[in-house]
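Asks: from the sequence below, what's the structure:
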Amino acid sequence: MHTDTAAGPTLPEAGFRLRPATARDADFLTAMLTEAFNWDGPRLTRDEILAAPHIAHYVTDWPRAGDFGAVAEAPDGTPLGAVWARRFPADDPGYGHVDPQVPELTAGVLPEHRGRGIGGALLDAVVAMAARSGVDRLSLSVEDGNHAAGLYASRGFVTVGREGDSDTMLLRVDAG
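Replies: Presented below is the predicted three-dimensional model:
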């Protein structure tokens, strides 16, 4: 296995590689935010997501100071999925908000590429980025029935709260 020092492992044997998310990924992150909201079927369009400030704030002005993330791409450079982290103030919290100092993760993988280890590899890369940057905790929100909850639990996220039909999960990052 090769290592990309900026994002974590690259996985050529799995047919994808990881790289840090940059400003040029803003549109793809918006697509992945749309996937995250529509994990169980169509609910919101991209335009509806961007028109809702409490949702759009996950991608607005990407990247802001303190934002970090990773993108998985096919060997030809086609993006397949992304995981990214952003802090939210107490007066504009995200769905998985724990504290303004705790970045909240958003994750999405294109449906036709799920189940190939992309989400886990992205999650591991972003947790490693957090550790390298001194972030000690990460949070996220996951709805009931979303199979990604098992992935998050397998990586050490624990449920610390509940809002509606979603759990707020927290990971204590090991600075290693």
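Asks: okay, CA-based contacts and neighbour counts for the rest of this
Replies: Will do.
Asks: which helix or which strand is home to Ile49?
Replies: helix 46-51 (DSSP states H and E).
Asks: kindly apply the preceding question to Val142 instead.
Replies: Using DSSP H and E, Val142 sits in strand 137-143.
Asks: just Glu35 next, same as before
Replies: Glu35 belongs to helix 26-37, assigned by DSSP H and E.
Asks: just checking, what packs against that helix?
Replies: For helix 26-37, the elements it packs on are helix 46-51, strand 79-86, strand 104-109, judged by 3 or more C-alpha pairs under 8 Å, 6 or more residues apart in numbering; DSSP states H and E.
Asks: packing partners of the longest one?
Replies: This means strand 79-86. Counting contacts by 3+ C-alpha pairs under 8 Å, 6+ apart, strand 79-86 is packed against helix 26-37, strand 68-73, strand 104-109, helix 118-132.
Asks: next up, for comparison:
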Amino acid sequence: MPVHIRPAQTFDAAFAAPLIQATIGPIGRALTGTETDEEAAHVLAEFFPLRGHRLSFTHTLIAEVGPQPAGLLVAYPGDLAPDLDGLFREHRRSRGLSPGTEPEGQPGELYLDTLAVVAEHRGQGLGAALLEAAARRAVTQGLGRLGLLVEAGNPAARLYARQGFRPTGERLVAGTRYIHLARHLEGGRP
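Replies: The predicted model follows:
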């Protein structure tokens, strides 16, 4: 069945939020100031329809197989990363927590915050299709690379390597060590 990629809409929150949280785990719990994935997914579902933050529908692409959503990609310009956490900082304050968050994106890249495909559609090319859509978006925005963080041993690292991503360093985010990968793009800024 063909894959269709479209911009997310506010009504995608019920599909997107649990899938995002299942993928980002400790980062989602840190952003939302919650202790469980279920609590974090609930907060993300409330925030997804809002604009101006890193996990907003405005930064999300949905991959559909037939009429059903089957995967997603959340991406935003790395230059905006510090500014996109205001809603999360305010939410953490409201829970009596430190407002500190850790921006992940770097200047000059379209930062791929989350790439996720539901289990029954993995291995069918949805991840690669979403990455190519992100590459087109990056070039359109004049950005010269895609960047992302991946945990060592994550099976998705094989997909990223096949798509031209290479390690550029390591980062510690929400107490977890990640490898920063980048893919340079033709047509964007260097």
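Asks: got a TM-score for the two of them?
Replies: The pair, once superposed, lands on a TM-score of 0.69 when counted by TM-score structural alignment, normalised by the length of structure 1; 150 aligned residues with a C-alpha RMSD of 2.9 Å.
Asks: in structure 2, what stretch matches stretch 148-155 of structure 1?
Replies: The counterpart of stretch 148-155 of structure 1 in structure 2, using TM-score structural alignment, spans residues 156-163.
Asks: the helix holding Glu35 of structure 1 against structure 2, how far on average?
Replies: Helix 26-37 of structure 1 differs from its equivalent in structure 2 by a mean of 2.4 Å after superposition (mean C-alpha distance after the TM-score superposition for structure 1).
Asks: off-centre distance for that helix?
Replies: Relative to the centre of its chain, helix 26-37 of structure 1 is centred 10 Å away, using C-alpha atoms, centre = their mean, to the nearest Å.
Asks: what's the angle from it to strand 104-109?
Replies: Angle of helix 26-37 of structure 1 versus strand 104-109, following axes from the mean of the first three to the mean of the last three C-alpha atoms, to 10 degrees, is 90 degrees.
Asks: please work out which residues outside helix 26-37 of structure 1 touch it.
Replies: If you take C-alpha atoms under 8 Å, 6 or more residues apart in numbering as the criterion, helix 26-37 of structure 1 is touched by 43-46, 49, 58-59, 62-63, 79, 81-82, 106-110.
Asks: report the inter-axis angle for it versus strand 68-73.
Replies: 90 degrees.
Asks: buried residues in helix 26-37 of structure 1?
Replies: Under the neighbour-count criterion of 16 or more other C-alpha atoms under 10 Å, helix 26-37 of structure 1 has 26, 28-37 buried.
Asks: what do you get for stretch 143-162 of structure 2?
Replies: Neighbour counts over stretch 143-162 of structure 2 (16+ other C-alpha under 10 Å) mark 143-150, 157, 160 as buried.
Asks: which residue lines up with Glu90 of structure 2 in structure 1?
Replies: Aligning on TM-score structural alignment leaves Glu90 of structure 2 without a counterpart in structure 1.
Asks: burial measure for Glu90 of structure 2, as a count.
Replies: Glu90 of structure 2: 16 surrounding residues under other C-alpha atoms under 10 Å.
Asks: Glu120 of structure 2 versus the residue lying closest to Gly66 of structure 2 once chain neighbours are set aside, what's the distance?
Replies: Nearest residue to Gly66 of structure 2, sequence neighbours excluded (C-alpha to C-alpha, 6 or more residues apart in numbering): Met1, at 6.6 Å. Going from Met1 of structure 2 to Glu120 of structure 2 by C-alpha to C-alpha, to the nearest Å gives 13 Å.
Asks: ok, Glu46 of structure 2 next?
Replies: Going from Glu46 of structure 2 to Glu120 of structure 2 by C-alpha to C-alpha gives 26 Å.
Asks: ok, now His42 of structure 2?
Replies: In terms of C-alpha to C-alpha, His42 of structure 2 sits 23 Å off from Glu120 of structure 2.
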